[in-house]
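[1] Whatever this is, show me its structure:
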Amino acid sequence: MNGFALGAEQEEWCGQLRALAADRLRPLADKGEPGRVNRPLLAALGELGLLERVFTSGALELCLLRESLAYGCTEAETALALQGLGAHPVLSSGTPEQRARWLPEVRAGRAVAAFALSEPGAGSDAAALALEAVRDPGSKADADAYRGADGGGGGGGGWRLSGEKCWISNAPEADFYTVFARTGEGPAAKGVTAFLVPADRPGLSGEPLDMLSPHPIGRLSFDGVPVGPQDLLGEPGRGFRVAMDTLNRFRPSVGAFAVGMARAALDATLAYTAARRAFGGVLGDLQAVGHRVAEMATRTEAARLLVYAAAGAYDAGSPDVPRRSAMAKLLATETAQYVVDHAVQLHGAVALQRGHLLEHLYREVRAPRIYEGASEVQRTIIAKELYR
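    The predicted structure follows:
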């Protein structure tokens, strides 16, 4: 890819993905229950080799994958992305045993992963985590609890997790959680540790949340959940870096998800306004409509190029990845909100009917401006990087 266009092979692959999303994945998504994990859809993503690409692709290829799936089936895109978000810390910081146990199952769509960072009092301010990991000297009974059915946790002392996580995607139905807890090696971000916590650990419970967007999202409660040395993801006190590395990896592709939705809304609007007759012609003949569509298209293209540039910077190992990633997510998610909203306006009442593409996108598009760092957080990151 040059700075302005994809190569012919990339364009062909994106077209194949859009068709696959519409023809193969959309029917499975339609059979799922909103707000619940769709395991048949995940299995199809694994069978098609798309989950594998989440872990083997560069950032640009991941963006193309997410954008193309979002265009044809947002549920498939979200299911794929959440697998990557939940399991990437295992790939980047897990032990050989953790990787061997979980990653093949995630790639096949048989195990559901979740990224458990947010809390009731720590959403955008991730360094303000309150979930506490208290040192446990480790009795014989404790050692047996640490091992659990999955054999994890080791046989010596460990920690007990106590507190709550909230707005966790795939909770409470995930098979394991990447959990970030305060172990106290230092203040704020310096005292956070990452753990891999299987869902069957004693003391772990959860409940689903009824959200505007149709994603599976829930709350988790930790009542002295035992974790041991073999559950660590990386080193004690270094969990915040694990979290930020994961978010930096996925932020440009959150923008790609948004671009996919914007492009779907734009194409639907072009088709509708070119055919809908009104005032002696078609809607597209009206200057007000044509100018609105031109603005939607221009903003979508600008967001797309910024997302690709951020992904390219990540793949090249550029030092300005945090700034570029934040810019890409900020512009793309705000643009998608603008495009979908105006697409609804130009369609009129038909777009407000349950089941209409734009009704669906209207509910989907709001959340990415908050998830993985709200727009205000992205602006803060950009400003700090500029003044650094």
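
[2] drop to CA atoms for contacts and neighbour counts, all remaining ones
    Noted.

[3] show me what contacts Val365?
    Shown in contact with Val365 (CA atoms under 8 Å, 6 or more residues apart in numbering): 258, 261, 333, 336-337, 340.

[4] ranking these by neighbours, who comes first?
    Among those, Ala258 has the most neighbours (other CA atoms under 10 Å), with 34 neighbours.

[5] Could you list every helix and strand that the longest helix seen in the chain packs against?
    Criterion DSSP state H: the longest helix present in the chain is helix 239-275. Packing partners of helix 239-275 (3 or more CA pairs under 8 Å, 6 or more residues apart in numbering; DSSP states H and E): helix 59-72, helix 74-93, strand 176-182, strand 192-198, strand 281-282, helix 287-315, helix 321-347, helix 357-365.

[6] Reformat the ones you listed as CSV; add distance to Ala113.
    Below are these laid out as CSV (distance: least, CA to CA, whole Å):
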stretch, distance to Ala113
helix 59-72, 18
helix 74-93, 5
strand 176-182, 5
strand 192-198, 10
strand 281-282, 48
helix 287-315, 24
helix 321-347, 23
helix 357-365, 21
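
[7] One more, please, to line up against the first structure:
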Amino acid sequence: MPDRSFLTWPFFEPRHRDWAARVEQVAQGLEIDHTDTDAACRRLVRDLGAAGLLHPTADEGGQLDVRTLCLTREILARHDGLADFSFAMQGLGTGAISLFGTPEQKAAWLPKTRSGQAISAFALTEPQSGSDVANSTMTATRDGDDYVLNGEKTWISNGGIADVYTLFARTGEAPGAKGLSAFIVTPDLPGFEVVERLSTIAPHPLATLRFTDVRVPVQSMIGAGGAGFRIAMSVLDVFRSTVAAAALGFARRALDEALQRVGARHVQGAPLFDLQMVQGHVADMALDVDAAALLIYRAAWAKDSGAPRVTREAAMAKLFATDHAQQVIDTAVQLFGGDGVRSGMPVETLYREIRALRIYEGASDVQKVVIARQTKAAQSEGK
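    This next block holds a predicted model:
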């Protein structure tokens, strides 16, 4: 039985505890076939939507409850990485629409993604820019009542299976970050091409996309022209904490698996847990799990409490939770011995799942830069 005592922390309200119990119940009943990743994700989106679990991923009023998002990702990740992925992308892919979309844009897409009838994606990363969003080179050129898109996006989650993409392109209102805009794009448009499906150590739907003279109506722009960078950062401000929550879910599962292993495995007639060195490992793992949870739910609570930005708090949560989840899982693998690296074992799967979380939505080194700059700014402002 995983530890649920953290749900009594003052970050949470009764509705969060009720929601966590609901997610746990649904997660236990999910049937996931990992032999076909695309099919598995399509079914997961449908099943999560039918169960009502996708409801928190979108909100017509732009009031996303970050604690609910984090709890959902943590619980789903503890059960299965693809379940977490499918839930997370429904929120990230339409986050810009929830926060900045017009009533018409929200009406067109949010009911579909929230019910599982449509799969969403967030198309930000480019081959040459990576985490340096301000250096994006994909263009959106105004031509009458349309914008014409040209360029490439890569490492796009749900690329190739999504029904709607939130895409960022340079409209040129100003140099750098101030010249980007956000658009709603569908894959049926002429000139939209899936160039390559990308394989990773933990299989997920990922792709490189090419846009050649893709025409989208002016009405597809999300927010104002030139506001794309601010929109992207606002979305990441919400969902970066949820990446940390997914890492926390992986770490909790690794700790649970390790505790079962060292309790059942005997060495010289006694449980492996009786060795002081093993107890030291378990203590370190438990400490990392609780410290990560405190950082995550502090950031989520602050955002839900009305903080306009939680850039530093979210960056701290993501950096610590993902880096330390990697350590927790590595320790679990070590405690399993040879079985820890046997293909298909839970801790081996977790070992592959966790690595990408230290890269996407801002790599660990980028988070350090963000934290340092935000800390210096807070000091200068006397906060």
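
[8] about what we covered before: which residue numbers in structure 2 go with the longest helix of structure 1?
    Alignment of helix 239-275 of structure 1 against structure 2: residues 228-264, by TM-score structural alignment.

[9] so how far does the matching stretch sit from its counterpart in structure 1?
    When structure 1 is superposed, stretch 228-264 of structure 2 averages 0.6 Å from its matched positions, counting by mean CA distance after the TM-score superposition for structure 1.

[10] Quick check: buried residues in that stretch?
    228-259, 261-262 (16 or more other CA atoms under 10 Å).

[11] Structure 1: which residue goes with Ala325 of structure 2?
    Residue pairing (TM-score structural alignment): Ala325 of structure 2 is matched to Ala336 of structure 1.

[12] Surely its match is in contact with Val254?
    No - at 11.2 Å, Ala336 of structure 1 does not count as touching Val254 under the criterion of CA atoms under 8 Å.

[13] how near is Ala246 of structure 2 to Arg197 of structure 2?
    Here Ala246 of structure 2 is placed at a distance of 24 Å from Arg197 of structure 2 (CA to CA, to the nearest Å).

[14] still on that earlier bit, the match of Ala325 of structure 2: what's its closest spatial neighbour, skipping adjacent residues?
    Ala262 (4.8 Å; CA to CA, 6 or more residues apart in numbering).

[15] Just tell me what Arg355 of structure 2 corresponds to in structure 1.
    Here Arg355 of structure 2 is matched to Arg366 in structure 1, going by TM-score structural alignment.

[16] Tally up the residues packed near that match, please.
    Neighbourhood size, Arg366 of structure 1 [other CA under 10 Å]: 18.

[17] From Thr333 of structure 1, how far off is it?
    Arg366 of structure 1 is 8 Å from Thr333 of structure 1, where distance means CA to CA.

[18] and Gln276 of structure 2, how many residues sit next to it?
    Neighbours around Gln276 of structure 2, by other CA under 10 Å: 10.

[19] Translate it into the numbering of structure 1.
    Match for Gln276 of structure 2 (TM-score structural alignment): Gln287.

[20] Closest to the mean position in structure 2, which residue would that be?
    Geometric centre of structure 2, nearest residue: Val243, 4.2 Å, by CA atoms, centre = their mean.

[21] Pull the contacting residues for the residue lying farthest from the centre of structure 1.
    Going by CA atoms, centre = their mean, the residue of structure 1 most distant from its centre is Gly280, 45.5 Å out. Applying CA under 8 Å, 6+ apart to Gly280 of structure 1 gives no contacts.

[22] Next one: it from Val350 of structure 1, what distance?
    20 Å.

[23] Also Val225 of structure 1?
    Plainly put, Val225 of structure 1 is 50 Å away from Val350 of structure 1 if you go by CA to CA.

[24] now Ala113 of structure 1
    From Ala113 of structure 1 across to Val350 of structure 1, the span is 37 Å (CA to CA).

[25] Look at the two and report which has more neighbours.
    Using other CA under 10 Å as the criterion, Ala113 of structure 1 and Val350 rank with Ala113 on top: 30 against 13.

[26] The more buried one corresponds to which position in structure 2?
    By TM-score structural alignment, Ala113 of structure 1 lines up with Ser120.

[27] What does Leu295 of structure 2 correspond to in structure 1?
    By TM-score structural alignment, Leu295 of structure 2 lines up with Leu306 in structure 1.
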